[in-house]
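In: When you get a sec, could you give me coordinates for this:
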Amino acid sequence: MASPEKIYIDQEVKSSPLALKIIEKLPAIPVEILLPGEDISQISAPSDSLTLYLKHYRGKFLRPCPGTSKYRCCSYRIIHIGENCPLNCSYCILQAYFQDRVLKVWANQDDLWTELDQAFSRDKEKLFRVGTGEFTDSLALDHLTQYSSSLINFLKSYPNVCLELKSKVINLSWMQSVSCPSQVLPAWSVNSPDIIALEEKGASSLEERLTAARACARNGFRVCLHFDPIIHYPNWESGYKKCVEMILDYLKPENIAYVSLGSFRFMPWLKKIIMNNHPQSTYIYNEFITGLDGKTRLLMPLRLKQFKFIANSLKHGGIFRQLYFCMESDLVWKEVLGYTPKDLGGLGNHLKRLTFNSDQ
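Out: Modelled structure (predicted):
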C-alpha cells in the first residue's frame, strides 16, 4: 500500500496515541498541524496526491447501516472510524462523495470508546453486529493505524458485540489481538477474477483474499464473503463460476458465517463520475431502471438470472443457509431462495443468529 505524501493533523489530536503512532511509523513524511477552524478542503494539493488527515471527529461514531425501507436491510451497525479509501475500484460509491485523495482517520479514539461503551453497556443481552467497512476499507490503512487491533482489544469487554472486518486487501496483523475468535468476523468482498483485474485497482487478487480467509478459518475464525457488487458483463457466467469454484477450493461451508449477494446499484450522478474517472468501464452502459429507493439498478430479469446462477452454484457446494441479499425486495428473495426474510424471523435476527450461533 502506498504511503501518503503528507500528513495533516488537527491540533486537538496531535498528541493522541494514534497520531504519535503514525508519525513514528512515517518519520520521513511531512506533517502539518491544522489549527481549530482551519479546513483541509481549502488546502491546495494535486488531485493524485495521497494525503492522510488525522481528524478530531465530532459526529456520531456508531451508526445504522444506510439502508432503505423500500428493500430488506440487514440491521448492521457501522463503527465510523474514517472516510475515503486508497483503493481505486471503478464502481465505488465513495467517488460520489469524496472527490480527492484525502484519507481521513478519526484520531480522537477516547471519544469513540466512550460512545461505544454507552451503546453496548446499556443492555448486555442485546446483540450487535458491527463493522468498519462502510465508509472506508476495514484493513487498507491498518498497517499504519492498527485501528482493527484497537477495536478488538476494546470489544473484549463486550461479549454481546461481534466485529466484522470487511476488506479487499490482506492484513492479518489484527489476529494477534484476538482472544475470542467468535467475536471477530474477517470478511472479504469477492468478485469475478475478470472484474477484480479490470475494476478493482490496488486491491488484492481473489486468490490472495481466499488464501487469507483460509488462514483465518484454520485459526478458528468463521469468515464472511460479499458478492457485492455483482456486475453484468460479457461472459459473466464463466467469471462468477470461477469465483465460486475458488471459494469452494479454499473454504468449507462450515468456515463461512454468511454470504451476501448484491447487484451493482448506484445513485444516478455516479454514472458520470465513473465515465470520467474510469473510461474503460463499460458495465455502466447496461440496461438499468430506477429502483424504489431512487438508485439505478440492473433490470430485474438480468438481476434474477445472475442471482440464481451464483446462488445455485454456491448451494451445490453446500453453502445455502448462509446466503442473503443486500437491499433486495421480497420478490427477489422468493424467486431465488424460495423464502423471504419474514420466514426467517426478519433478516436482522437471522444474521444475528448466524453471527452468534444463537437463537436470540
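
In: going forward, measure contacts between C-alpha atoms and count neighbours the same way
Out: OK.

In: Residues contacting the helix or strand where residue 162 lies, please?
Out: Using DSSP states H and E, residue 162 sits in strand 161-167. With contact meaning Cα atoms under 8 Å, 6 or more residues apart in numbering, strand 161-167 is reached by 120, 127-133, 137-140, 148, 152, 155, 182-189, 355-356.

In: residues touching the residue nearest the centre of the chain, list them.
Out: Nearest to the mean C-alpha position of the chain, by Cα atoms, centre = their mean, lies residue 133 at 3.3 Å. Applying Cα under 8 Å, 6+ apart to residue 133 gives the contacts 78, 164-167.

In: if we can go back for a sec, in the helix or strand that the strand holding residue 162 is followed by, what counts as buried?
Out: Counting by DSSP H and E, the next helix or strand C-terminal to strand 161-167 is strand 184-190. Buried residues in strand 184-190, counted by 16 or more other Cα atoms under 10 Å: 184-190.

In: who does the helix or strand following strand 184-190 touch, helix- and strand-wise?
Out: Next helix or strand after strand 184-190 toward the C-terminus (DSSP H and E): helix 193-199. Applying 3 or more Cα pairs under 8 Å, 6 or more residues apart in numbering; DSSP states H and E, we find helix 193-199 packed against helix 236-250.

In: To check against the first, give me the structure of this:
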Amino acid sequence: MNSYLDKFNDTIQNTVFYKLPAHEQVFIRDKSIEFGFTFSQIRQIIDIARDLEMWGEKTIIDIFPSHTQKKVLFARLIKAYEELKNRPNSYKDFKLKNIPTEQKFSFKTEEKDGLGLGLCPVASEKTRCCNLLTLDAVQSCGFDCSYCSIQSFYNQNTITFDSSFATKLKNLNLDKNRTYHIGTGQSSDSLLWGNKEGILDALFEFADTNPNVILEFKTKSDNISYFLQNDVPKNILCTWSLNTPTIIKNEEHLTASLDKRIKSARALADKGVKVGFHFHPIVEYENYLSEYKEIYNRLIKEFKSNEVALVSFGTLTFIKPVIKQLREREFRSKITQMPFVDASGKSSYPHATKVEMFKNAYDSFAAWHRDVFFYLCMEEHEMWKETFGYQYSTNNDFERAMLGAYAKKLGMEFFI
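Out: Here you go, the predicted structure:
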C-alpha cells in the first residue's frame, strides 16, 4: 500500500488535486488505493472532479459508480461525465463563485522590441482564414471572459503599454499599392483603455496617413468618448463582440452589457462610422437559438444595412493550455461543459451543432445578405458551404472578398 501511495502522491503533482475540496481529495485517494487506478486514470478522475465543481454540477462522489471491477467502474464514470458534457447547459440555477465585481489591475509602460504587427495568431491553412494582421497596441485585458485565450498568453493582472508605440507606427512603411486589414483587438480590448498613453491618438494618425489601411477596433466595452469627441478617419471600423445576456452575465465578466454595446454602436453609426458585429463565441445552452435570434432581430431593427460592414460567426475553440488555466482558477463557469471533438487540432463542438448555430444565425440576417459581408471565423472550409451556401477556394480568395467589401462600404480605393 505504501508503494502505491507513493505512486499516487507522485501522480497528483502538477495537477489541480489540491484545489479540490478536502473531502473530495480524500475520496479520490481512497478509491485510487482501493482499485489501483493507473497514472492516467487518476489524472482523469482529478480533472473530472475539478470540472464538475467548476460547472456547479454533482460532485465526483455523487456520480462515482458502485462496482467491484475497475474497468467497468471507470468506464461508467467516464460515461456519466460525458453525459453531463453532451447535454445542453442550463444556467437556470447556476451560481457564480469568486467572480470579480470590479476591474483590478496595474499598468506598466515599457519599450518593447518590435511593433507587434503580424498575422492573426490563430491563422491556419486547416481553417478558412481572412489573413488579418493584428497590432498589439496593448497587451492583456481588463475584462474577465471565462473562455478567452488571452489569459494563457499574458499576465491578466498587468496591462502593458509600449512607450514607443506611436513612434513605431509613424516609422512603419507599408506598400501604398496594397489594401491592408489590421485589427487591434487580439491581445487586448480595442476601446476599453480609451486614449491612455496616447494609443488612440497614434492609431487615428496612423489611419489618416495610411488611407489604404482598414483599421478595425474590436470591443466589448462602451468606451466610445474619444470617437465622439474627434473626427474619425473614414478607414476605421468599430466592431462589437456581442452575446446573449445569459452568456454576458455568466461568462463575460466585467464587460459592458448587451444594451450598452449596442447603444455604443448606434451612437457611432449616427456619427457616420461604419460598424460591425462579431458573434464569437456562439455558445450552446438551453434555448440558446431563440436568445441569439432576439439579438439578430434587434440589430436588423436598429441598424440599416448600409451602416454595417460585417457580421461574423464563430464558436468556442479551446487549446489545452486554456483548459488547464480554467481548471486552475477558483471560480465557476460552464464554458467547458460541452462535447469536445477535434477541430483542426483544437477542441470544439461537433460539426452538426456548429451547422445548427451558424445557419440559424445567417438565415436570421436574410435582409442584410446583399449589403453586409458575412463570414465564419476559424472554421473548416466545408462549414461555409453548409452555412452560407458557398465557400472560398483559398484563404487569399476569402481575404480579397472581405477587403473588397469593406473598401466599398468605407468608400476607399481597393488595391488587389
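
In: Relative to residue 159 of the first structure, how far out is the residue nearest to the centre of the first structure?
Out: Look at residue 133 of the first structure and residue 159 of the first structure: by Cα to Cα, to the nearest Å, they are 21 Å apart.

In: quick one: contacts of stretch 265-281 of the first structure?
Out: 90-91, 93, 95-96, 199, 229, 284, 294-298.

In: quick one: terminal-to-terminal distance for that stretch?
Out: OK, stretch 265-281 of the first structure end separation, Cα to Cα: 15 Å.

In: For burial, what's the neighbour tally of residue 309 of the first structure?
Out: By other Cα atoms under 10 Å, 16 other residues sit near residue 309 of the first structure.

In: correction: residue 229 of the first structure
Out: Other residues close to residue 229 of the first structure by other Cα under 10 Å number 19.

In: which one in the second structure is aligned with it?
Out: Aligning on TM-score structural alignment places residue 229 of the first structure opposite residue 281 in the second structure.

In: ok, now residue 156 of the first structure?
Out: Residue 156 of the first structure maps onto residue 208 in the second structure, by TM-score structural alignment.

In: so that match makes contact with residue 231?
Out: No: counting by Cα atoms under 8 Å, residue 208 of the second structure sits too far from residue 231 to count as a contact (10.3 Å).

In: The two: which has the busier surroundings?
Out: Ranked by neighbour count (other Cα under 10 Å), residue 208 of the second structure and residue 231 place residue 208 first, with 16 against 11.

In: List the residues that contact the more buried one.
Out: Residue 208 of the second structure touches residue 233, counting by Cα under 8 Å, 6+ apart.

In: mind checking what residue 133 of the first structure lines up with in the second structure?
Out: Match for residue 133 of the first structure (TM-score structural alignment): residue 185.

In: on that earlier part again, specify which member of the contacts of residue 133 of the first structure is nearest to residue 246 of the first structure.
Out: residue 167 (17.8 Å; Cα to Cα).

In: what's around that closest one, how many residues?
Out: Residue 167 of the first structure, neighbours per other Cα under 10 Å, totals 25.

In: ok, it to residue 296 of the first structure distance?
Out: 24 Å.

In: Trace residue 163 of the second structure over to the first structure, please.
Out: Under TM-score structural alignment, residue 163 of the second structure pairs with residue 107 in the first structure.

In: Please look at its match and residue 53 and confirm they touch.
Out: No: applying Cα under 8 Å, one finds residue 107 of the first structure not in contact with residue 53, separated by 9.2 Å.

In: circling back: between the contacts of stretch 265-281 of the first structure, which is nearest residue 219 of the first structure?
Out: residue 229 (28.4 Å).

In: That closest one is in what secondary structure piece?
Out: strand 223-230.

In: go on, residue 53 of the first structure?
Out: Residue-wise, residue 53 of the first structure maps onto strand 51-55 under DSSP H and E.

In: Next, the buried residues of the next helix or strand after that strand.
Out: Downstream of strand 51-55 of the first structure, the first helix or strand assigned by DSSP H and E is strand 62-64. Buried residues in strand 62-64 of the first structure, counted by 16+ other Cα under 10 Å: residue 62.

In: Where does strand 62-64 of the first structure end up in the second structure?
Out: The aligned range for strand 62-64 of the first structure is 117-119, by TM-score structural alignment.

In: mind listing the strands for the stretch 251-360 of the first structure?
Out: Counting by DSSP state E, counting those that start in this stretch, the stretch 251-360 of the first structure has strands at residues 256-263, 265-266, 288-290, 296-298, 323-325.

In: okay if I get those as a markdown table plus mean neighbour count?
Out: Compiled in a markdown table, the strands of the stretch 251-360 of the first structure are given as follows (neighbours: other Cα atoms under 10 Å):
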| stretch | mean neighbour count |
| --- | --- |
| strand 256-263 | 22 |
| strand 265-266 | 22 |
| strand 288-290 | 15 |
| strand 296-298 | 21 |
| strand 323-325 | 23 |
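
In: contacting residues around the residue opposite residue 324 of the first structure in the second structure once aligned?
Out: When the second structure is aligned by TM-score structural alignment, residue 324 of the first structure is paired with residue 375. For residue 375 of the second structure, the contacting residues are 310-313, by Cα under 8 Å, 6+ apart.

In: any idea how far residue 127 of the second structure is from residue 375 of the second structure?
Out: On the measure of Cα to Cα, residue 375 of the second structure and residue 127 of the second structure end up 12 Å apart.

In: try residue 413 of the second structure
Out: 29 Å.

In: Please report how far residue 75 of the first structure lies from residue 301 of the first structure.
Out: 27 Å.

In: The match of residue 156 of the first structure: what secondary structure?
Out: Using DSSP: H, G, I helix; E, B strand; the rest coil as the criterion, the local structure at residue 208 of the second structure reads helix.

In: For the match of residue 229 of the first structure, which non-adjacent residue is closest in space?
Out: In this structure, residue 281 of the second structure finds its nearest non-sequential neighbour in residue 315, 3.9 Å apart by Cα to Cα, 6 or more residues apart in numbering.

In: which one in the first structure is aligned with the one you found?
Out: Using TM-score structural alignment as the criterion, residue 315 of the second structure maps onto residue 263 of the first structure.

In: do you know how far that match is from residue 52 of the first structure?
Out: Applying Cα to Cα to residue 263 of the first structure and residue 52 of the first structure gives a distance of 32 Å.

In: which position in the first structure aligns with residue 359 of the second structure?
Out: Using TM-score structural alignment to pair residues, one finds that residue 359 of the second structure aligns to residue 308 in the first structure.

In: give me the number of residues near that match?
Out: Count around residue 308 of the first structure with other Cα under 10 Å applied: 15.

In: So for residue 413 and residue 127 of the second structure, which sits in the more crowded spot?
Out: residue 127 (20 against 14).
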